[in-house]
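Novice: got a sequence here, can you model it:
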Amino acid sequence: MLSVITTSDEEKLRSLATESVFQRFSLAEIQSATQNFDDDLVVGKGGFGKVYKGCIYGIGDTTERVVAIKRLDSFSRQGASEFMTEIEMFFKLRHCHLVSLIGYCSDNNEMILVYEYMPNGTIEHHLHKVDTPLSWMHRLKISIGAARGLDYLHTGVGAQQGIIHRDVKSSNILLDENWAAKIADFGLSKIIEEPSSGVSTGLKGTFGYLDPEYSMTGHLTRKSDVYSFGVVWFEVLSGRRAVDTRFKEEEYNLAIWAKKCVKERRLDQIVSSHIIAQISPKCLNKFVQVADRCLNSSRKKRPTMADVMVTLQQSLAFQEQFDSSAQAAGSTGFTYKMQYLLFGPRHNSGISI
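Specialist: Down below sits the predicted model:
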């Protein structure tokens, strides 16, 4: 079904552009920036359409800046309503761990969003598509940044209002030039006037990351994002996708499999082989404890994102302490010894949860 921008949408867009720092780009400017939507400039694609890397002049720019240009397909699931939602969300939001919107284009029923460019791509890309996996410290700091951005969405807009992202996943967490995490894609987000009670809404999100209670009832709360973040957390720790049919049936859903491993104290099977020797035992305990709580079937037992941030900072402190000790030791075979002390034989992790 064709999704188009209405006259009232256009009026609202012009009003937002006037009131904020958003820029309204012409289609000609976008075509010039993307060399007429050259496929060689595509840096991402999905059900919404394609994302291009391009150069364009923004408000106040004296030279062209590199940007990410998302062109929504009018036949995609993410149509005009999501396009409008994303712009309205960015009008309200400003945070160092959220991707910034520079402008938009709505000429000739095009739906195009122009963002700051994130040169290091997505967490998903580094976990699943390249041969240079992130170090454990990188993964931990990225998790902290993403948690800060999500906490801001939930609580930073106002005491009586919150925003639920509704599509937290590894491909929606981008990395800037300093590897800092920034949350992106607010097309499915919902503003809630009573954050504690949530809102009933149609089911949207990505399979594998969806809160089971939201899936069953259609009732959305901030704890639904917390569940999704827990899935991302185990994805970061394990290097496995949220859903991977290459594994046998009881293991292809990451959330279900990870919780089972935690319950059976088989943490050595969860941790990616690329980082297993890098992790402090205390850091891992803290990290897994709260990730497991995020995936609790009862929303009431899940932590808030503020709780998550505190625990992640504690995990980071444990890791920094561990790394300092390791550097001081500096003996041959230290990494191997620490790996053995941490995990022991393959099926006896020695980690207490």
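
Novice: contacts, neighbours, all on C-alpha from now
Specialist: OK.

Novice: ok now stretch 204-223, how far from the chain's centre?
Specialist: 16 Å (CA atoms, centre = their mean, to the nearest Å).

Novice: start and end of it, how far apart?
Specialist: 15 Å (CA to CA, to the nearest Å).

Novice: give the buried residues for that stretch.
Specialist: 205, 208-215, 218-223 (16 or more other CA atoms under 10 Å).

Novice: residues contacting it, please?
Specialist: 154, 163-164, 166-169, 188, 195-203, 224-225, 227-229, 231-232, 242-243, 253-255, 297, 299, 302-304 (CA atoms under 8 Å, 6 or more residues apart in numbering).

Novice: ok, which stretches of the protein are strands?
Specialist: 23-24, 42-46, 49-56, 65-72, 101-105, 111-116, 162-164, 173-175, 181-183, 190-192, 199-200, 219-220 (DSSP state E).

Novice: which strands and helices sit next to the longest helix that the chain contains?
Specialist: When every helix of the chain is counted residue by residue (DSSP state H), the longest turns out to be helix 305-329. Where contact means 3 or more CA pairs under 8 Å, 6 or more residues apart in numbering; DSSP states H and E, helix 305-329 is packed against helix 136-151, helix 281-294.

Novice: before we move on, the earlier item: from the contacts of stretch 204-223, list the buried ones, please.
Specialist: 154, 163-164, 166-169, 188, 195, 198-199, 224-225, 227-229, 231-232, 242-243, 253-255, 299, 302-304.

Novice: mind listing which of the residues you listed are in helices?
Specialist: With helices taken from DSSP H, the overlap with the buried ones among the contacts of stretch 204-223 comprises 224-225, 227-229, 231-232, 254-255.

Novice: could I get those residues as TSV with distance to residue 46?
Specialist: Compiled in TSV, those are given as follows (distance: CA to CA, whole Å):
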residue	distance to residue 46
224	23
225	21
227	23
228	19
229	20
231	20
232	19
254	22
255	23
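
Novice: nearest to residue 19 among these?
Specialist: Nearest to residue 19 out of those is residue 225 (CA to CA; 29.9 Å).

Novice: and that closest one, what does it touch?
Specialist: Counting by CA under 8 Å, 6+ apart, residue 225 touches 164-168, 211.

Novice: just residue 194 next, same as before
Specialist: 160-162.

Novice: let's have those in CSV, adding distance to residue 48 and neighbour count.
Specialist: Supplementary listing: the contacts of residue 194 in CSV, determined by distance: CA to CA, whole Å; neighbours: other CA atoms under 10 Å:
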residue, distance to residue 48, neighbour count
160, 32, 11
161, 28, 16
162, 25, 24
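
Novice: and residue 230, how many neighbours does it have?
Specialist: Neighbour count for residue 230, taken as other CA atoms under 10 Å: 26.

Novice: now the other sequence, so there's something to compare against:
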Amino acid sequence: MKPAGDKRSGINSQLGAFSCCTMAQEVWEEGQLAKDLRAKAGALLERKSKLDARRRFQELLVVEEEEAVRRHTAQLKKDEAAYAEERRALDARKARHMRELRRAACEDQRCVILEVEGPRGRYVLLNLLGKGGFSEVWRAYDVRGLGEVAVKIHQFDSNWSDARRTSFVRHATREYKIQKALRHERVVRLLDCFEITHSSFATVLELCNGGDLDELLKQNRCIPEKDARLILLQIVSGLRYVSSPHGDRAYMLIGLRYMSSPHGDRAAIIHYDLKPGNILFDVNGDVKITDFGLSKIVPDEGGGVGDMTSMELTSQGAGTLFYLPPETFVTGSNAPRISSRNKIDVWSLGVIFYQMLYGVRPFGEGQTQEAILREGTMLRATSVAFPAAGAAAAVSEEAKAFIIACLTHSQAERPDVQQLCDHPYLSRGAGR
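Specialist: All right, here's what the predicted structure looks like:
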């Protein structure tokens, strides 16, 4: 049987004991339990350190994965944009190729390939440039004028009624008379007109070898603002001449010279079908406005271009709807009387300039002509939205202000062509 002192000694060894105990000093020596607790604390600290390391490693993996996903997403967007551009370029090449195949097929089928026997037998056809519903445009050589021209052959449909044929002749004759009176460096010049057979006739036009704005936009989608502004200035120059009565007395505009007309005073004209396909380029890349088939002759009210006269709108549904202003879509008892001060072409000009800068039209993009009419797209075109920054090439605020002025919904508040020429964006040195 152990003595009591032995039990206390066992307990003391666990809890600790004074290793030296005198009246002057006490020295405590930890027992095994305290040592075990310190060992547990060290083990817990080690476990915590390992867990913290694992947590930091996992966080690093998350950050790494997020950055990787972000980078891959950005690259995917670039690749998708590149694919879309390649797709667009391929579609444009395919469309040009198909157009060329159709042109070649029509050229091969043409019974009169070499010569148009006009009253003077002076135009030799070289190759077909394009074909519409009831007309063909040929590159031809003028053996008398010793130069190339464009010959537009108008062909009647054998199934037409007499009334339809009379209407077609009246329409073509009206276009001929309008364009014959125009002499300006920004307007395609009409040179001649003659009958071919009892069912066809031809008009001879100045040849433009540089293609058209529609083709340019299909190839490039967007045009840098500096280049687009030059095209804009040249279109405005032509429109100002066309919109001004007494064209011989028209004044200087942004450095471009008006050409004299031998026909004396004439009425002002509203083009009414201004669109990229009717903006041609000559061999130097300068603008030539063409196709006056839907043009309006402004009645002479005797007061000059400044008077706010009006005329009935008789062409609802005609023209290319993407480029026509809201007032041309009002029908029924509320059918508008359009301003004789040309504001229709101003709207069209704004749409064209927007399309040059952003690659899309501001209203109705992706819609069919039928959908535009059915949904009243242009009637609801009350404000202009511009693509977000970064979604398109940088466009100046001055250019946007010019577009907003052109696309003013209210005909009464929209500037006419003459007023538009005073816009700051068109002044010399403006823009990029």
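
Novice: superposed, what's their TM-score?
Specialist: Superposed pair, TM-score by TM-score structural alignment, normalised by the length of the first structure: 0.66. Supporting alignment: 273 aligned residues with a CA RMSD of 3.5 Å.

Novice: what is the corresponding segment of the first structure for stretch 36-47 of the second structure?
Specialist: Across the first structure, nothing matches stretch 36-47 of the second structure (TM-score structural alignment).

Novice: list the buried residues in stretch 163-181 of the second structure.
Specialist: 165, 168-169, 172, 174-176, 178-181.

Novice: next: stretch 147-159 of the first structure.
Specialist: 147-156.

Novice: relative to the whole chain's centre, how far out is the longest helix seen in the second structure?
Specialist: Assignment by DSSP H gives helix 32-109 as the longest helix of the second structure. Its chain's C-alpha centre and that of helix 32-109 of the second structure lie 32 Å apart, by CA atoms, centre = their mean.

Novice: go on, stretch 326-339 of the first structure?
Specialist: Distance, centroid of stretch 326-339 of the first structure to centroid of chain: 34 Å (CA atoms, centre = their mean).

Novice: that stretch corresponds to what range in the second structure?
Specialist: Going by TM-score structural alignment, stretch 326-339 of the first structure sits over no part of the second structure.

Novice: for stretch 287-296 of the first structure, same thing?
Specialist: By TM-score structural alignment, stretch 287-296 of the first structure lines up with residues 399-408 in the second structure.

Novice: could you list the buried residues of the matching stretch?
Specialist: Applying 16+ other CA under 10 Å to stretch 399-408 of the second structure flags 399-400, 402-408 as buried.

Novice: what's the closest of those residues to residue 150 of the second structure?
Specialist: residue 406 (32.7 Å).

Novice: tell me how far that closest one lies from residue 324 of the second structure.
Specialist: Taking CA to CA, one finds residue 406 of the second structure at 12 Å from residue 324 of the second structure.

Novice: tell me the one of the buried residues of stretch 147-159 of the first structure nearest residue 31 of the first structure?
Specialist: Nearest member of those to residue 31 of the first structure, counting by CA to CA, is residue 149, at 31.9 Å.

Novice: not counting its neighbours along the chain, what's nearest that closest one?
Specialist: residue 97 (4.7 Å; CA to CA, 6 or more residues apart in numbering).

Novice: need the contact list for residue 294 of the second structure.
Specialist: Residues in contact with residue 294 of the second structure (CA under 8 Å, 6+ apart) are 175, 271-273, 315, 318-319.

Novice: quick one: map it onto the first structure.
Specialist: Per TM-score structural alignment, residue 294 of the second structure is aligned with residue 188.

Novice: how far away is that match from residue 77 of the first structure?
Specialist: From residue 188 of the first structure over to residue 77 of the first structure (counting by CA to CA), the distance is 11 Å.

Novice: repeat that for residue 247 of the first structure.
Specialist: For residue 247 of the first structure, the distance to residue 77 of the first structure - CA to CA - is 29 Å.

Novice: just to revisit the earlier point, buried residues, the longest helix of the first structure. List them.
Specialist: Under 16+ other CA under 10 Å, the buried positions of helix 305-329 of the first structure are 305-306, 308-309, 311-316, 318-319, 322-323, 326.

Novice: same deal with stretch 76-95 of the second structure?
Specialist: For stretch 76-95 of the second structure, burial by neighbour count (16+ other CA under 10 Å) applies to 88-89, 92.

Novice: tell me the one among those residues nearest to residue 139 of the second structure.
Specialist: Among the buried residues of stretch 76-95 of the second structure, and counting by CA to CA, the member closest to residue 139 of the second structure is residue 92, at 23.0 Å.

Novice: got the contact list for the closest one?
Specialist: 218-219 are the contacts of residue 92 of the second structure under CA under 8 Å, 6+ apart.

Novice: 10 Å - rerun?
Specialist: 86, 98, 215, 217-220 (CA atoms under 10 Å, 6 or more residues apart in numbering).

Novice: one more: residue 13 of the first structure?
Specialist: 7, 19, 22, 24, 84, 87-88, 104-106.

Novice: closest one of the residues you listed to residue 174 of the first structure?
Specialist: residue 87 (18.3 Å).

Novice: without its sequence neighbours, what residue ends up closest to residue 306 of the first structure?
Specialist: residue 151 (6.1 Å).

Novice: what does residue 53 of the first structure align to in the second structure?
Specialist: By TM-score structural alignment, residue 53 of the first structure lines up with residue 139.

Novice: please tell me I have it right and its match contacts residue 129.
Specialist: Yes. Under the criterion of CA atoms under 10 Å, residue 139 of the second structure makes contact with residue 129 at 6.3 Å.

Novice: which residues do those two both contact?
Specialist: What both residue 139 of the second structure and residue 129 touch, as defined by CA under 10 Å, 6+ apart, is the set 150-152.

Novice: how about the residues you listed in TSV, adding distance to residue 106 of the second structure?
Specialist: Below are these laid out as TSV (distance: CA to CA, whole Å):
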residue	distance to residue 106 of the second structure
150	17
151	15
152	14
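
Novice: which residues are in contact with residue 377 of the second structure?
Specialist: Per CA under 10 Å, 6+ apart, neighbours of residue 377 of the second structure: 321-322, 326, 329, 363-364, 367, 371.

Novice: hmm, back to that, the residue nearest to residue 149 of the first structure contacts residue 172, doesn't it?
Specialist: No. If you go by CA under 10 Å, residue 97 of the first structure and residue 172 don't touch, sitting 12.0 Å apart.
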